[in-house]
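[1] build me a structure from this.
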Amino acid sequence: MKVPTMLLAAAAFALLPATTATAAPAAPAAPAAGASTIVAKYTFDSAASTVNDASGRGLPLKMRAADGGAVRYVTKGSGRALAFPVRCVQNAAKCPRVLLEGGDDADLDPGTKPFTYGVTLAATAAAVGSESNILQKGVADAQGQWKLQIGGKKKLPSCVIAGAGKGAKRYIAKSSAGVLDNKWHTISCQRTATQLIIWVDGQNRGSVAVPSTVGISNNLPLRVGAQNLNAKQTAFGGAIDDVVVSVG
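    Predicted coordinates:
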């Protein structure tokens, strides 16, 4: 399929050649979750300005750009993955960036139900800077939130959930394993009845206790690749594939 010109990044933004992102050892994307239902799945195999949901349930992701930001598609196995523009330097006058955004999908509001969300990604430390938001629905101190991010002094992935209301406690499961070696890694965040667990390449890499009463339901869109277009320094500059959300 011919890739639309609008989706081709300039050579200056070339971060992740297909030949440099090598596959991680085969491992399950997440733990066995029983009778869960996939409510959204984005594979990025079709190079287009709108990313349709492969599960048949979720809403499409649309690309929002600023300062001339553009994505590009890289080969991954027999399919494709999506690479974001390289992160701009702090206080850059021009900062090309792209955010993928869906609509307010009620299927992505799990309430107090068990659910899992995750992504396969490849990145370097430069691609995340001090912090990058990979997946997010909702914001803290509002209607509740679930999020996957990479950051902190050790630049490790972590899963975050928070209930509704200003000052609501945030529960953060931090991974003990890093992923910024420019190889493909699958990261999943699993909320059970009592815990939030972060899985990296099929291995439990950290958890935190979460009360069963913490519910997440908001009217905000799913965002992939950044918190929003204004928050330049949360933009992710690596590549992603297989964004999956399941409930149950």
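
[2] contacts and neighbour counts: CA atoms only from here.
    Fine.

[3] how about the helices in this structure?
    125-128 (DSSP state H).

[4] how about the nearest residue to Asp45, chain neighbours excluded?
    Take Asp45 and drop its neighbours on the chain: the residue closest to it by C-alpha to C-alpha, 6 or more residues apart in numbering is Arg80, 4.7 Å away.

[5] who's in contact with the spatially closest residue to Pro110 that is not a sequence neighbour?
    Distances taken as C-alpha to C-alpha, 6+ apart put Ile216 closest to Pro110, at 6.1 Å, once the chain neighbours are dropped. Ile216 makes contacts with Asp109, Pro110, Gly111, Thr112, Gln143, Gly144, Gln145, Trp146, Ile161, Ala162, Gly163, Ala164, as judged by C-alpha atoms under 8 Å, 6 or more residues apart in numbering.

[6] how far away is Ile216 from Pro96?
    32 Å (C-alpha to C-alpha, to the nearest Å).

[7] quick one: contacts for the closest residue to Gly138 other than its chain neighbours?
    Spatial nearest neighbour of Gly138, excluding adjacent residues (C-alpha to C-alpha, 6+ apart): Gln145 at 4.3 Å. Shown in contact with Gln145 (C-alpha under 8 Å, 6+ apart): Gln136, Lys137, Gly138, Val139, Val160, Ile161, Ala162, Gly163, Ala164, Ile216, Ser217, Asn218.

[8] filter those residues down to just the ones in strands.
    Gln136, Lys137, Val160, Ile161, Ala162 (DSSP state E).

[9] which of those sit farthest apart?
    Pairwise distances across the ones in strands among the contacts of Gln145 (C-alpha to C-alpha) peak at 11.6 Å, for the pair Gln136 and Ala162.

[10] need the residues touching each of these two.
    With contacts taken as C-alpha under 8 Å, 6+ apart, Gln136 and Ala162 have Gln145, Trp146 as neighbours in common.

[11] before we move on, the earlier item: tell me which residues touch the residue nearest to Asp45, please.
    Contacts of Arg80 were listed using C-alpha under 8 Å, 6+ apart, and they are Thr43, Phe44, Asp45, Ser46, Tyr73, Val74, Asp241.

[12] next, the second sequence, to be compared with the first:
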Amino acid sequence: MNSSRLMTRVAAGAVAAGAAVLMAPGAAGAATERAHWSFEDTGSTAADSSGNGSTGTLKNLTTGVAGSTGKAFEWSSKPSYVTVPDKAVLDPGTSSYSVSLKVKFTVLPSSSVGDYDLIRKGLSTTSGGSWKVEIVKSGQALCNFRGSGGQGQLTKGPKLNDGAWHTITCARTSSKVTLTVDGTSWSTSKSTGKISNSSAVLIGAKDTSGHDQFTGVLDEVVIS
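    Next comes the predicted model:
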């Protein structure tokens, strides 16, 4: 084999190997995570395992309770929450975006509470839009994305206050908003447009005063 042909084969092999690395499922999956709080922590912070450094700070939470896997955080006293400082990676912008979490509770939101804010970034009046995942008075899950193109919202699925673990995922694409509860999905057609604000992420409450505060246990919160 002449040297030029050998060099061509070596180069082709290197390109193929590089492509295999880029296409590795583990690498691709990791690249899609914007934030991942496993709630295994026992101190005053919640580590972000996505590599983006979005560490949360705990307020009045019980750590180390039994989780869906491993440990989790429990909300009971008021105010209780996890707050995560604003970062561009936590905003949907114009991209597809999803928020997933595991929840366990028995007490429905009272009339004084209104609903449980499981996670949110921004309020309905926040400039630049907002997004949130809630439990409404009926015990059902709610998804809301509000951007430059308007608001997409869904409340669907079973009552979740049975003391069992449930997985809720809220997702939006360029043309629809989808709510998935324990593997069953519902969608509404809506282009919500750009969502980008300077608010912190609040987990388990609407604000640091404890409005719309959750009562129960949360685990494995992932933004992707």
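
[13] fetch the TM-score of the aligned pair.
    The TM-score (TM-score structural alignment, normalised by the length of the second structure) is 0.79; 192 aligned residues with a C-alpha RMSD of 2.0 Å.

[14] the residue nearest to Asp45 of the first structure pairs with which position in the second structure?
    Aligned by TM-score structural alignment, Arg80 of the first structure pairs with Lys71 of the second structure.

[15] skipping adjacent residues, who's closest to Ala239 of the first structure in space?
    Counting by C-alpha to C-alpha, 6+ apart, Ala239 of the first structure lies nearest to Ala83, which is 3.9 Å off, once chain neighbours are set aside.

[16] burial count for the one you found?
    29 (other C-alpha atoms under 10 Å).

[17] so it sits against Lys76, correct?
    No. Contact criterion C-alpha atoms under 8 Å: Ala83 of the first structure and Lys76 do not qualify, at 11.1 Å.

[18] report the separation between the aligned residue in the second structure for Val224 of the first structure and Lys132 of the second structure.
    Per TM-score structural alignment, the equivalent position to Val224 of the first structure in the second structure is Ile203. Computed as C-alpha to C-alpha, the Ile203 of the second structure to Lys132 of the second structure distance reads 10 Å.

[19] common neighbours of these two, please.
    Counting by C-alpha under 8 Å, 6+ apart, the residues touching both Ile203 of the second structure and Lys132 are Asp117, Leu118, Ile119, Arg120.

[20] in space, what's closest to the most centrally placed residue in the second structure - neighbours in sequence excluded?
    Centroid-nearest residue in the second structure, with C-alpha atoms, centre = their mean: Val99, separated by 2.9 Å. Spatially, and ignoring its direct neighbours in sequence, Val99 of the second structure is nearest to Ile223 (4.6 Å; C-alpha to C-alpha, 6+ apart).

[21] ditto for Val221 of the second structure
    Leaving aside its chain neighbours, Val221 of the second structure sits nearest to Leu101 (4.4 Å; criterion: C-alpha to C-alpha, 6+ apart).

[22] count of residues packed around that neighbour?
    Leu101 of the second structure has 21 neighbours, counted by other C-alpha under 10 Å.

[23] quick one: residues contacting it.
    Thr167, Ile168, Thr169, Leu218, Asp219, Glu220, Val221, Val222.

[24] residue in the first structure matching Thr32 of the second structure?
    Using TM-score structural alignment as the criterion, the counterpart of Thr32 of the second structure in the first structure is Thr37.

[25] from what I can see Lys137 of the first structure touches Arg223, true?
    Yes. Under the criterion of C-alpha under 8 Å, Lys137 of the first structure makes contact with Arg223 at 6.3 Å.

[26] and the aligned partner of Ala162 of the first structure in the second structure, how far from His36 of the second structure?
    In the second structure, the residue paired with Ala162 of the first structure according to TM-score structural alignment is Arg146. Here Arg146 of the second structure is placed at a distance of 22 Å from His36 of the second structure (C-alpha to C-alpha).

[27] so the longest helix along the second structure matches what in the first structure?
    Using DSSP H to define each element, the second structure has its longest helix at helix 3-22. Under TM-score structural alignment, there is no match for helix 3-22 of the second structure anywhere in the first structure.

[28] likewise stretch 87-107 of the second structure?
    Residue span in the first structure matched to stretch 87-107 of the second structure, by TM-score structural alignment: 105-125.

[29] list the buried ones in the matching stretch?
    Across stretch 105-125 of the first structure, burial judged by 16 or more other C-alpha atoms under 10 Å covers 105, 107-125.

[30] same question, stretch 211-225 of the first structure
    Val214, Gly215, Ile216, Ser217, Asn218, Leu220, Pro221, Leu222, Arg223, Val224, Gly225.

[31] not counting its neighbours along the chain, what's nearest the residue in the second structure that the first one lines up against?
    The equivalent of Val214 of the first structure in the second structure is Gly193 (alignment by TM-score structural alignment). Using C-alpha to C-alpha, 6+ apart and skipping the chain neighbours, the partner closest in space to Gly193 of the second structure is Gly149 (4.3 Å).

[32] count the residues that sit near the one you found.
    With other C-alpha under 10 Å as criterion, Gly149 of the second structure counts 14.

[33] which ones are touching it?
    Gly149 of the second structure makes contacts with Ser191, Thr192, Gly193, Lys194, as judged by C-alpha under 8 Å, 6+ apart.

[34] can you tell me how far the last one sits from Arg172 of the second structure?
    According to C-alpha to C-alpha, Lys194 of the second structure stands 11 Å off from Arg172 of the second structure.

[35] and which of the contacts of Gly149 of the second structure is nearest Asp48 of the second structure?
    Lys194 (24.6 Å).

[36] residues near the nearest residue to Gly79 of the first structure once chain neighbours are set aside, how many?
    Distances taken as C-alpha to C-alpha, 6+ apart put Asp45 closest to Gly79 of the first structure, at 5.4 Å, once the chain neighbours are dropped. A total of 20 residues lie near Asp45 of the first structure under the criterion other C-alpha under 10 Å.

[37] Pro60 of the first structure -> the second structure?
    Here Pro60 of the first structure is matched to Thr55 in the second structure, going by TM-score structural alignment.
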